[in-house]
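1. need coordinates for the following:
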Amino acid sequence: MITPPEPFQHLLEGSRQTFFIYSVSARRVLYVSAAYEQLFPGARRDAVDADLPTLLSYLPPDDQAYARECFADLAAGQLHDDLLLRLQPRPDRPQRWLAVQAHQALAADGQVLLTGTVQDVTVEQEYLRNADKYMAKKNTTLEILSHDLAGPFNMLRQLADFLEEKTQVLHDPQVQKMIEVMQNTCRDSVNLIRDFVDGEFMDSANVDMKRTRVDLATALSQVMDTYQKGEHLVAKSFSFRTSHPAVYVEIDNNKFLQVINNLLSNAIKFTGEGGRIAVGLEQHADHVLVTVADDGIGIPERMHPVLFDRFTKARRPGLRGEKTTGLGMHLIHTLVRLHEGTIWFESAENRGTTFFIKVPTAPGGGS
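-> Sure, this is the predicted structure:
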């Protein structure tokens, strides 16, 4: 094992990060810092090459294949963002997260090297994943509540319209003024609710992309579980199916789930009481396909060509009078394109609508 130059030895040996140099040519570790033995209790620096197969077995099978693929790319000179790996030596031990940074280098003698660091980031990852989970739950709950709260206001507005018609014969300005206040209050309340939810979506869309490796099957299952618990509030039924129990894809989790939430919100708007809304997930060799389908009123054919346009002319109120800004579908399209994906739909009036989202499993594998 090589010894670092004197000026760097104290820095490398005193760091909590594990520094390493691996020879791709010789298939052995040339250097690993002292933190290696704290990162993997029971491991010894002088036996690191013998430890490697055991350490790899600590990774879940999905992560083993992912790690091999990423290190093969690095060895070939392809750049990667930080590599996040789950580590679970035994089922009775808590899962840990490791962040690996590595770069290809060429030694003076011509050896191809991988140099980098390994760090335990379990605390940070658990925090971020909990934040993502509750952010998705918050956005989903807002969508459900916005439709639930808008319903009574729209009903009251319809009653006010009926009263206006029936009381016109009275020619009483005070009565007409009271009815007008009722109408305006109901309309403004519905608009306020939708403006708040739409503002959350637009704020999320304007944040820089941060792609990480996500189990999309689990993420979508959690979102749909919240919708299923709120079925009685929106008088619709929700279902979810996935081709595999775990489907890994590199996405910005918050932005992608906002896309799904907004498609579900539109499905709720244009699906009558007792309607069905279904989300599907299929894993393919180099991409995933997400579908959001409803059996609602469908999209008129004249609106198909302009649906994703900015400030599209395809704007129309929902079945309960919900307003639309016209920006929603444009932002959905933009966010899907930022993931190097494509979105399209199939729809016919009174026969429902299905949206399809195709996204590569990793950046650079564009559809």
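2. from here on, contacts and neighbour counts on C-alpha atoms
-> Noted.
3. what are the ranges of the strands in the stretch 1-150 of the chain?
-> Ranges of strands in the stretch 1-150 of the chain, per DSSP state E, counting those that start in this stretch, are 18-23, 28-32, 83-87, 96-106, 112-120.
4. can I get those in TSV including distance to Q174 and mean neighbour count?
-> Converted to TSV, the strands of the stretch 1-150 of the chain look like this (distance: least, CA to CA, whole Å; neighbours: other CA atoms under 10 Å):
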stretch	distance to Q174	mean neighbour count
strand 18-23	78	21
strand 28-32	85	20
strand 83-87	67	19
strand 96-106	68	18
strand 112-120	71	20
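5. out of those, flag the one nearest P305.
-> strand 83-87 (40.6 Å; CA to CA).
6. before we compare anything, build this one as well:
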Amino acid sequence: MESTKGTLRPNDKVAQLEKEVLALRKQIKLLQAENTSDTNRLENQVEAGKRDIIELTPFETIFDKSILGNKIIAPDLKIIRVNKALENMLGYNQEELIGTKITAFSHPDFIGHWKELQDHLWSKKIPAFQIEVCMIKKDGAIIWCRVTSILFQNQNEVLGYTIVEDINTRKTLEQELKKQYEKQETIMHLIAHDLKNPLYNIKLAAELLKDTLENSNNAVSERNKEAFEYINLIMATSDRTFEIVQDLLLIGEVESSATVAEEINLGDLIRHYLHTHHADATKKSIKIVFHSSDEPVFAHIEKEKFMRLLENLLSNAVKFSRAGEQVTITLKKENDKAVLQVHDNGIGIPEELQENIFDKFTKARRTGTSGETTTGLGLYIVKQIVQKYQGRVWVESKENKGTTFYVELV
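-> Modelled structure (predicted):
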């Protein structure tokens, strides 16, 4: 009988093959499970890193090569991406900037500006917003920057593409110019103050001299007539110069003084003014009419400042009205605000001059209908007073058809 040791029978071979097949199937399942796990892990990593992946392919060159600082910020103001120019501007490297809120590099006085930008872009959905802020560099130096941020959609998130421009040189020049301006204003104010009393004395001396000549028992001679003409000239010149000095002093007061407001009844002030100030209108036979609602109209402003505001507007209306015409004052309340209108039917303001009429020593100044002159400061003072009390002033005018000035106060 032939030995079969070491030789597998057919049934045994089949059984062994089945075991090997089962083992291979287990290995395949394990590999499939590992592959699925790797795939899921990669997908999770991609999902978690979406905020760090910015699809800016069309803007890559602009972003990276720009000489202006470029950055991308998230709705919470965290920096997602920066270019080399911004790194150089602030002195920080990319690792120090990315992931940090931009407010961490802002001067404390300007944190509110960044929050305003955040609110306008992401809450109010304004597509672009611009601010000027001070940033603090790594070495502690302060730099002025103009920041322009534009919203754009990146996958499922709205981000801010932000351009940061170094405006330090411009701001330094502006501040120096402001100092020079303030110094000039101080000198002008001192000169005006020193001139006020001598001018008043000249005017008073001329009036006394005129009274003396008028009360003289001597017959009015030709020489006396000539003297009267000179005296009148002195008085008119003194009045004119005194008016300029008063305006200069008021400008200094309005621009430098703190705002002190009280709630006042504007209607009562206007009525009081019209009872005591109407000489110029009377000379030109101009009628001043006042219209007001039955309800009192109040505003927060100093009485003296409002009286000067009203005087300047009325003086302007009378000056450019023809003899015998009418000036109308209207006072009303609109949207919880006091609105004053001063309307005349005079010569009007040419359209090309209207944008300059509120400028200091404006080039738009003209001679009145009876030859009246102007300092070019009256309407500038009006605007300064109105803005000092958070109001606004504007004008509507047509040449040869009249002018209306509007003042809105809170």
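7. hang on, the earlier thing: okay if I get the strands of the stretch 1-150 of the first structure as JSON lines plus distance to E340 of the first structure?
-> Below are the strands of the stretch 1-150 of the first structure laid out as JSON lines (distance: least, CA to CA, whole Å):
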{"stretch": "strand 18-23", "distance to E340 of the first structure": "33"}
{"stretch": "strand 28-32", "distance to E340 of the first structure": "36"}
{"stretch": "strand 83-87", "distance to E340 of the first structure": "20"}
{"stretch": "strand 96-106", "distance to E340 of the first structure": "24"}
{"stretch": "strand 112-120", "distance to E340 of the first structure": "29"}
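8. nearest to H171 of the first structure, of the ones you listed?
-> strand 83-87 (72.2 Å).
9. same for the closest one, what does it pack against?
-> The contact analysis (3 or more CA pairs under 8 Å, 6 or more residues apart in numbering; DSSP states H and E) places strand 83-87 of the first structure against helix 61-75, strand 96-106.
10. quick check: the last one compared with the second structure, mean distance?
-> Between strand 96-106 of the first structure and the corresponding residues of the second structure, superposition yields a mean separation of 1.4 Å, by mean CA distance after the TM-score superposition for the first structure.
11. what does the longest one give?
-> After superposition onto the second structure, the mean distance of helix 61-75 of the first structure to its aligned counterpart is 2.7 Å, using mean CA distance after the TM-score superposition for the first structure.
12. quick one: buried residues of that helix?
-> Of the residues in helix 61-75 of the first structure, 63, 66-67, 70-71, 74-75 count as buried by neighbour count, 16 or more other CA atoms under 10 Å.
13. the first structure: helices as residue ranges?
-> Assigned by DSSP state H, the first structure shows helices spanning 6-14, 36-39, 48-57, 61-75, 122-167, 173-205, 216-229, 231-234, 253-269, 328-338.
14. which one of the ones you listed is the most hemmed in?
-> helix 253-269 (a mean of 22; mean count of other CA atoms under 10 Å).
15. distance between it and the chain's centre?
-> 10 Å (CA atoms, centre = their mean, to the nearest Å).
16. and A317 of the second structure, how many neighbours does it have?
-> Neighbour count for A317 of the second structure, taken as other CA atoms under 10 Å: 27.
17. now it, nearest residue through space, not along the chain?
-> Nearest residue to A317 of the second structure in three dimensions, chain neighbours excluded: D344, at 5.7 Å (CA to CA, 6 or more residues apart in numbering).
18. assess the claim that that neighbour and T328 are in contact.
-> Yes: counting by CA atoms under 8 Å, D344 of the second structure does reach T328; the two are 6.4 Å apart.
19. quick one, which of the two is more surrounded?
-> Neighbours were counted for D344 of the second structure and for T328 using other CA under 10 Å; D344 has more, 26 against 17.
20. about what we covered before: nearest to F356 of the first structure, out of the strands of the stretch 1-150 of the first structure?
-> Ranking the strands of the stretch 1-150 of the first structure by proximity to F356 of the first structure (CA to CA) places strand 83-87 first, at 28.9 Å.
21. out of the buried residues of helix 61-75 of the first structure, which is nearest to H147 of the first structure?
-> For the buried residues of helix 61-75 of the first structure, the nearest to H147 of the first structure is D63 (39.9 Å; CA to CA).
22. so who does the closest one touch?
-> 85-86 (CA atoms under 8 Å, 6 or more residues apart in numbering).
23. measure it to L98 of the first structure for me?
-> 11 Å (CA to CA, to the nearest Å).
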